[in-house]
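S.K.: here is the input, now give the coordinates:
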Amino acid sequence: MAHRFLALRLAAGAFVATLGMAAHAACVANPPTQSDSTFPASLTGKLAYHSYVGYGDGTSQLFIYDFAARTLTQVSNSTWGIQDPMNAVFSPDGKWLAFMGIANGAWNVFFWQVGSSELPVNLTNSTGETRNEDPKFSADGKSLLFKQSGDIMQATLSYTSSGPVFTSVVNLTNTAPNVESSMPFASPDGSAVYFVTGAGSGMGLYKQTVATRTKVAFDTPTGLATYYPIVRADGTVFYARWKDATQLDQLYTKVNPGDTPNQLSINDCNSNNSDPWPVNGTNYVFFSSTTAGGYQLYLGDTSTGQRWSLSRFGVNADSTRNKLGSSYHPGTAVAPPQTVLLSQGKPASASSSYNASLGPNNAFDGNTTSTRWNSIEGSAAGTQWLMVDLGSVRTINGVDLYWDAGARVYYLQASNDGVNWTTFYSTTNGVSYSHVVLPNLNGSGRYVRMLGTQRATQWGYSLYEMQVWGY
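M.R.: Prediction:
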């Protein structure tokens, strides 16, 4: 078969591996795709990837999907002057994308500040003297690993007023051109680097200690190309390997060189599966698979074998293009907004008041036992409302009602204009009196009202206090 990954990595000079004994298969033939409604809501970061029609045809472009904003953006464009940008990775702080592309007639490594209108910075500046590919950040973001003309380089990063620069570059392998090394990825503590050596079916995965340059075989199965290591924060190495001599790409994991390779159940036995990017702290991994034809992006759960297509986000909308090289950044954890009392002392109004001393402002004065609002009484009091103006549109997540005379049937409603109302809570079993706490609500508006349509007592509706909580 035509081996997409082999063609891509060899043509880009970013590919190396070896062959050997295959692990026991754990793949699934034509695995089902989970429904969009079950896609993990905890993934709210950004996913970078590249998309192209055919390798080397100049169509490769970089994209970012923002799960929080639900936006898909092509970030590369013609003003960059870079042909075939690909294999982008986020810096650990999410502020930069490092990627490879062709400029000045040579493959170079670039940095682009995420979300900016600035042009990418060319950090290798080759015009053909060297070929620079496969950038990957160290876990602390202080260095960048990349392939340069068949060797693994480690560059120390510095961020200046004019942008990022390499302050030093060290060759970690020094074996080119006799042995080609590529696709480096640092261990979480930075003490070692995983990379591939060799070419074609002779590509194997190795681990090298940075300080001593001691190199050991990590997974070098005979006759089965092994490549593209990505290391999760807990030290688990995700990588791709041929399933058998037919060269189907499958995803595997290992922790130690002596471990038996674990073939993941998210693999499609009948398709190519490659370019894994595990999500730290979870069992999720983004990857590319040809299950639906060309390479499309999926999310897999390595503990259950479940797979979700990213088609719901528009990522796989153009089936003529292959999507590869995913890199996920979880974003900065944001503390939930602090819930506060929004209603106290705010302007209030009501459909009626029993008398001037029992007006609507009494229900928002902070006194829950002595002052109150009371509607008119008798048969005319069938439907009444009490409203507060919060001053601006706010999120409402709780309401406390201190009833003196309650409502059997009532609605809590919110409005942005005081005319059009949306109900965010209702009940047909209200109390005659007492303090009612209503947490975990989901309302939004500037105006909030209690609309009573059936009394729980013979009197009118009466509230000592109505407290609206939110942010």
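
S.K.: hey, let's count contacts and neighbours off CA atoms from now on
M.R.: Will do.

S.K.: grab the most central residue of the protein for me.
M.R.: By C-alpha atoms, centre = their mean, the mean C-alpha position of the chain lies nearest to Gly45, the distance being 2.7 Å.

S.K.: pretty sure it contacts Arg70?
M.R.: No. With contacts defined as C-alpha atoms under 8 Å, Gly45 does not count as touching Arg70, sitting 10.0 Å away.

S.K.: compare with the first, here's sequence two:
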Amino acid sequence: MKTLGLLLLILGSLNSTHASCVNNPQDQPGATLPALSGKLVYHSYENYSDGSSQLFLYDFSEGKLTQLSNKAWGITDPMNANISPDGKSIVFMGKQKNTWNVYTWEFGSDKSPTNLTNSSGETKNEDPKYSFDGKSILYKSNGDIMKMDLKTKETINLNKGDNKVENAMSYPSVDGNVIYFTKGAYGESGIYQKDLRTGVTCPFSVEPGVSNYYPIVRDEDTVFFTKWISANVRNDQLYLKKTTPSAKPVELSINDCMANNSDAAPVGADQVIFSSTSKGKGYQLYLGDINTGKRWNLDSLGLNTGAKNKLGAHYHADPTATSKTIVSTLISKDKPAKASSTEESGLIADYAFDGNPGTRWGSIEGPEAGTQWISVDLGESRTIKGATLNWDAAAKSYEIQVSDDEENWTTIYSTTDGHGGVVQLDLSGKGRYVRMKGSEKLTQWGYSLSEFQVWGY
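M.R.: The predicted structure is shown next:
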């Protein structure tokens, strides 16, 4: 009873002093998601630094999700990507030979990323951010904030030896004259503002016993950051504050009081893409309107498929984009499903379409598996633009087929070189029924899909 009383006391205090956040806020319907035309990068992993992190790009104008990182890069745990102001490249952190370095890579390049910091273990280089003019980057190296000129590769230490406490998560002001950064760790972390012209550093958001971290400059006047609710209620919440250190921060109404909300990525004047643990399935990506408090789970675009945590979002608006319409949406979730076989009662076809990567469909196993299929009924003939296959046990050879009667099937994709993991397919077809037909297994088991998502309209 004492534990229950303490919990009620904390929740009561939370509701009375933090009215801006909402307990378990409702998601807005995916059909009402505001139209965007830019690009979004983020990383996805199961557990931090377990080697599973991968970088992804979503193009809102094309409605296309692409995994950027691959084995050929030879980089483990690529994460925290930042798009250049001209939208042509990214910088990010990752490991080679167990050493963290900062890399850059041009979109569409068939070459591996360029290592900018070239450490062989003497330094640990992390969290790069472009300057607003694109001429330099800021990053952390062994607890100091570094600035690198991208043309000359000249690097200077902006802390000048002030590394008794770790300095991290730096972000430049729009004019480049000021940096915002986090000093300290966990409950002792605070955000500071440093004027590079005068060398003067002052507290920006510091509260004893409360973590303040991850400053993100939105524009000339405002900065997003993340902070615990209190020393006792350690749920991360998003705040917006004027660049004047004495200004009062505003807690955003898109926050879920009962979850962690962090990693703000500004989208224009009114919106922000961020990560939240609201669904209890790890960090998922959301779009929030900071004026109305409305939140859209980006699962409707397929961005929360695969590994459980999606973090480090960065959005780049495309001023040349002509399309303002999201091309495709998820049209297969919770639709009726069938399969040629099921290994056991807990691995039915429906589980591949329930939006939960923790459940799955599994066919019979072993040599008798042979050719197996799984299909979904979309309810009516739809235009098919893509599919996401989150394999548990993959097919080496398979087809994606469409039909209007479940008897006559048209193949719109086929491969004899399939692989495991999350596979994004660009498709073009039309039909009421969509199926994956596997004809050759990649493993000794059968065929198994954690998620089979169909995209279209």
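
S.K.: what does the superposition give as a TM-score?
M.R.: Once superposed, the chains reach a TM-score of 0.65 (TM-score structural alignment, normalised by the length of structure 2), with 305 aligned residues with a C-alpha RMSD of 1.5 Å.

S.K.: coming back round to it: which residue of structure 2 sits opposite the residue nearest to the centre of structure 1 in the alignment?
M.R.: Counting by TM-score structural alignment, Gly45 of structure 1 corresponds to Gly38 in structure 2.

S.K.: how about that match: what's its closest non-neighbour residue?
M.R.: Ala317 (4.2 Å; C-alpha to C-alpha, 6 or more residues apart in numbering).

S.K.: if we can go back for a sec, so who does the match of Gly45 of structure 1 touch?
M.R.: Residues near Gly38 of structure 2 by C-alpha atoms under 8 Å, 6 or more residues apart in numbering: 59-61, 315-318, 321.

S.K.: let's see it at 6 Å
M.R.: By C-alpha atoms under 6 Å, 6 or more residues apart in numbering, the residues touching Gly38 of structure 2 are 60, 316-318.

S.K.: out of the residues you listed, who has the most neighbours?
M.R.: Among those, Phe60 has the most neighbours (other C-alpha atoms under 10 Å), with 24 neighbours.

S.K.: isn't that one up against Pro34?
M.R.: No. Using C-alpha atoms under 6 Å, Phe60 of structure 2 is not in contact with Pro34, being 10.7 Å away.

S.K.: which stretches of the stretch 301-450 of structure 2 form strands?
M.R.: Under the criterion DSSP state E, counting those that start in this stretch, the stretch 301-450 of structure 2 contains strands at 309-316, 329-330, 337-339, 361-362, 372-393, 395-403, 410-415, 422-441, 448-456.

S.K.: out of these, deepest packed?
M.R.: strand 361-362 (a mean of 28; mean count of other C-alpha atoms under 10 Å).

S.K.: residues in structure 1 aligned with that one?
M.R.: Using TM-score structural alignment, strand 361-362 of structure 2 pairs with nothing in structure 1.

S.K.: try stretch 105-118 of structure 2
M.R.: Going by TM-score structural alignment: stretch 105-118 of structure 2 matches residues 112-125.

S.K.: can you give me the distance of Ser289 of structure 1 to Asn122 of structure 1?
M.R.: Look at Ser289 of structure 1 and Asn122 of structure 1: by C-alpha to C-alpha, to the nearest Å, they are 31 Å apart.

S.K.: have a look at the two and say which one is more surrounded.
M.R.: A direct count of neighbours by other C-alpha under 10 Å for Ser289 of structure 1 and Asn122 places Ser289 higher, at 26 against 20.

S.K.: which position in structure 2 aligns with that one?
M.R.: In structure 2, Ser289 of structure 1 lands on Ser276 (TM-score structural alignment).

S.K.: can you check Gln83 of structure 1 too?
M.R.: Applying TM-score structural alignment, one finds that Gln83 of structure 1 aligns to Thr76 in structure 2.

S.K.: what sits against its match?
M.R.: Thr76 of structure 2 neighbours (C-alpha under 6 Å, 6+ apart): 51, 94-95.

S.K.: could you dump these into CSV with neighbour count, secondary structure and distance to Gly190 of structure 2 added?
M.R.: Below are the contacts of Thr76 of structure 2 laid out as CSV (neighbours: other C-alpha atoms under 10 Å; DSSP: H, G, I helix; E, B strand; the rest coil; distance: C-alpha to C-alpha, whole Å):
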residue, neighbour count, secondary structure, distance to Gly190 of structure 2
Gly51, 15, coil, 29
Gly94, 26, strand, 25
Lys95, 21, strand, 27
